[in-house]
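Chemist: The amino acid sequence is not available; the structure is as follows:
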């Protein structure tokens, strides 16, 4: 009999009675399990929220430290979205989540939507990377949104919070880097009997995909890197990417007649609010947008800029930013507070795993000159400061210098970049292409982060997997204008051009006639 399980909803969500949760609850802790009794579970029927299909879920045991195979064992959980008509039973698409620190299983419904065409003939495999989701999650409790409005970010003691987090984690955090996790992925593939994988990585997931290309190329058929973090690039270089995305937002508004008419001084207004908040937080009384209860709003520069940064990831939320920035410049933070509420718990990052990866693979990379360059942007400066305080406490050994070498591969590879991406700009895609000899790089002009979510790229991925070649792929469909209209106030967006309305009416009339015929 199939058992239902629900997805984690927040960074520190409690698991409700579910298929995978029941697997966890029915298993004793590692200390209570004898070595000979640790058996990998066979895939069982299960369900996830937002998907009506009967799926398959299971887990395998792996050493926490592969150098100590008889030592502590952890479980790596996976979920299979089975092919509708399984024509390729020995192949699967492995979709790798971002972060670092996001759960792939938590995002099953999104992956299913993207890969509807792929799933017609091939399984979709999701693995919760070690330290995330159900695979020995390394998370640290935090205030989240509740209480966050009144909290003064400027008073956060990062070192103390890091020590408190580390004290609660029962794991050897040095064993949660990308290359160790890759061994888990390959162990799952072998346990399930897949001869070939088609890889899809999004954001940090592209790092995992590139490492798979480096270490286990014989197991791969095709690769898609969506919003790529090239091996040569530290994720801490994201500061420049965020600044670029903000500049593009302002340019887009200036180039739009109605947005420019409504917000003619958007750049100056943004700088005005930043300057004010850099002097100290602005405190006012407001109502919680989730509960409507009276509360104090302590608007800090970190909170303001963080809300803008996260809004840039989503085209529909990005469209609200000119109005929100304009309102903030007039002393009204209600709109920006709403964006903060929308995004503060939207990432589902396991903070411990995130730090284990970044501190080992990214933080050590920078020379003094590179640090000075990164520190020229607000976001770069704040990220460096945070990791300079926390990484010495995590005490993660630095990855070998060879880790950052570009990936050399002849595997059929599709690289996707969003032109207005606030995290992984098109230049990062070009960097990833350095030694890929059988690859194409497509830039979607209207996409932010995650091109396959926002465009026809999901069809291109299906074509790549179906043909096993990039030769016939064309980026023409990516040029379709799917940009969002800007909100001119809290209720309305810019007017739709009359010719667009006329064309829509013509199309509707033609469809009505066709139905009558």
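Modeler: Yep, it's here. Quick caveat: nothing in here was measured; it's all calculated off a predicted structure. Numbering: from 1, shown residues only.
Chemist: Only C-alpha atoms from now on, for both contacts and neighbour counts.
Modeler: Noted.
Chemist: any idea how far the spatially closest residue to residue 474 that is not a sequence neighbour is from residue 252?
Modeler: Closest residue in space to residue 474, ignoring its immediate chain neighbours: residue 460 at 7.9 Å, by C-alpha to C-alpha, 6 or more residues apart in numbering. Plainly put, residue 460 is 27 Å away from residue 252 if you go by C-alpha to C-alpha, to the nearest Å.
Chemist: And here is the other one:
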């Protein structure tokens, strides 16, 4: 069996959004062994309930599957149908997959809604990975999970790709695959209608069906775009916002991927060279990574290894572009970033298996995302015309190929409408908490610094040594819960973030230097 690193669709961005219920009288009956009760604007789901109503929505008990696991998550699910084109509501209807995770204890009148990112991730499928970060938040709050249109169980724009992708970066093949993907999804969807703006109208429709509560929005990566856009379009619906690994509205997704990855990898390399044992073991890891890139550019390698998930024998073609994609995966987390210098050093000795096998672990959860074309509907409609060549991209590790791929795909993929003010900075006096990882290879802290400039009631917290998506790290779950409770970002005691720090690079497979 061969495995490839897909070049055209995997953006590796995650989204979380949350909501709050307030100022309403909730009511409903639960079927089964218990009755749902409401008081002072609060709605309680009693133990043993198998069905109940929130507003116009009727929830029944369900089990949510977990990827690569037989385990399930107990939840309540409700059908929800919307027009595919909100501007032509008499046309095709699509079903959205909607689920509720009931509060761990008696619910307050806050309500959390989780949206997922990518663009292309399913909120429901990604919940097991983010649930721990919400543990304190959901003690007294329900969590609403809505698969964004085009993802998961919401008329997903899914395209299966053949394994010819292991032949390296090829714009002609990418165009052909995009054309085939478009033909496949057009049988059940109009790709022009799967944009962020359309998804906002879905979320607002769910809010209205629940009885028009306010929302606390928690966005991660691409999800921070969703949160900012929702805040701008429906300000009265928002109580507070948490932005984890934030993308400014002004930013075109894909325009700085190469620069941001190089910056993060160089920072990791600098930390290694500043440590005597690491410097002695690897010299300059950034130089070594580029050396490996040059070798693979001249002569790609066929790598045989055992898949660490199931021990099956497999192989893949490793070239300069796939190396950059692997390095980007490693850079997302401090723990895997710490392994990269060692993996590169082994590869330079001809042993590529450790480098590739670890990435199979990292990329396993992204298999569905790489097959999802909803991200093309987002990027081609909202960003592609704004992606321009950046100085230094050609000599960067990632190069200009990813931007070239987006451009090529978006000459084929249909474009939806983009509001004239879509890329205007968000301005609001709502309470906003922004979380950034110091070494994030996708959404660096300078993005959070840019966003907070127009948010007088906003605050940015940067976690030293951390990568992408930090809400579940260290004391952040506690801080986020306190923020959502008190709505006072400037008064939040965040001294605990001083405990964050980098993960030292492994100098061998026993770990870092003592």
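Modeler: Cool, got the structure. Please read all numbers here as calculations on a predicted model, not as lab measurements.
Chemist: Can you give the structural similarity as a TM-score?
Modeler: The TM-score (TM-score structural alignment, normalised by the length of the second structure) is 0.82; 450 aligned residues with a C-alpha RMSD of 2.3 Å.
Chemist: What residue in the second structure is paired with the residue nearest to residue 474 of the first structure?
Modeler: Structural alignment (TM-score structural alignment) places residue 460 of the first structure against residue 479 in the second structure.
Chemist: go on, residue 123 of the first structure?
Modeler: Using TM-score structural alignment, the partner of residue 123 of the first structure in the second structure is residue 142.
Chemist: re earlier: can you get me a residue count around the residue nearest to residue 474 of the first structure?
Modeler: As a burial measure, residue 460 of the first structure scores 21 neighbours (other C-alpha atoms under 10 Å).
Chemist: count of neighbours near the equivalent of residue 323 of the first structure over in the second structure?
Modeler: The alignment partner of residue 323 of the first structure in the second structure, by TM-score structural alignment, is residue 342. Residues near residue 342 of the second structure, counting by other C-alpha under 10 Å, number 22.
Chemist: repeat for the one 4 residues further on
Modeler: Residues near residue 346 of the second structure, counting by other C-alpha under 10 Å, number 15.
Chemist: From residue 315 of the second structure, how far out is it?
Modeler: Taking C-alpha to C-alpha as the measure, residue 346 of the second structure falls 17 Å from residue 315 of the second structure.
Chemist: again, but for residue 129 of the second structure
Modeler: 28 Å.
Chemist: how much distance is there from stretch 189-207 of the first structure to the middle of the chain?
Modeler: From the chain centre to the centre of stretch 189-207 of the first structure is a distance of 16 Å (C-alpha atoms, centre = their mean, to the nearest Å).
Chemist: Can you measure across it, start residue to end residue?
Modeler: 18 Å.
Chemist: mind listing what's buried in that stretch?
Modeler: 189, 194, 196-207 (16 or more other C-alpha atoms under 10 Å).
Chemist: Show me which of those residues is closest to residue 178 of the first structure.
Modeler: Proximity of those to residue 178 of the first structure (C-alpha to C-alpha) peaks at residue 207, which lies at 8.0 Å.
Chemist: What number of residues are in the vicinity of residue 407 of the first structure?
Modeler: 20.
Chemist: aligned partner of it in the second structure?
Modeler: In the second structure, the residue paired with residue 407 of the first structure is residue 426, using TM-score structural alignment.
Chemist: What separation do you get for its match and residue 226 of the second structure?
Modeler: From residue 426 of the second structure to residue 226 of the second structure the distance is 11 Å (C-alpha to C-alpha).
Chemist: now for residue 425 of the first structure: what does it line up with in the second structure?
Modeler: Taking TM-score structural alignment, the alignment pairs residue 425 of the first structure with residue 444 from the second structure.
Chemist: What is the burial count for that match?
Modeler: Neighbours of residue 444 of the second structure (other C-alpha under 10 Å): 23.
Chemist: In the first structure, which helix is the longest?
Modeler: Ranked by residue count under DSSP state H, the longest helix found in the first structure is helix 498-516.
Chemist: distance between that helix and the chain's centre?
Modeler: 38 Å.
Chemist: What lies in contact with it?
Modeler: Among residues not part of helix 498-516 of the first structure, none is counted as a contact by C-alpha atoms under 8 Å, 6 or more residues apart in numbering.
Chemist: coming back round to it: tell me the buried residues in the host helix or strand of the match of residue 323 of the first structure?
Modeler: Element membership for residue 342 of the second structure (DSSP states H and E) is helix 340-348. By neighbour count on 16+ other C-alpha under 10 Å, the buried set for helix 340-348 of the second structure is 340, 341, 342, 343, 344, 345, 347, 348.
Chemist: ok, average deviation of the helix ranked longest in the second structure from the first structure?
Modeler: As assigned by DSSP H, the longest helix anywhere in the second structure is helix 257-273. Taking mean C-alpha distance after the TM-score superposition for the first structure, the mean distance separating helix 257-273 of the second structure from the aligned residues in the first structure is 1.1 Å.
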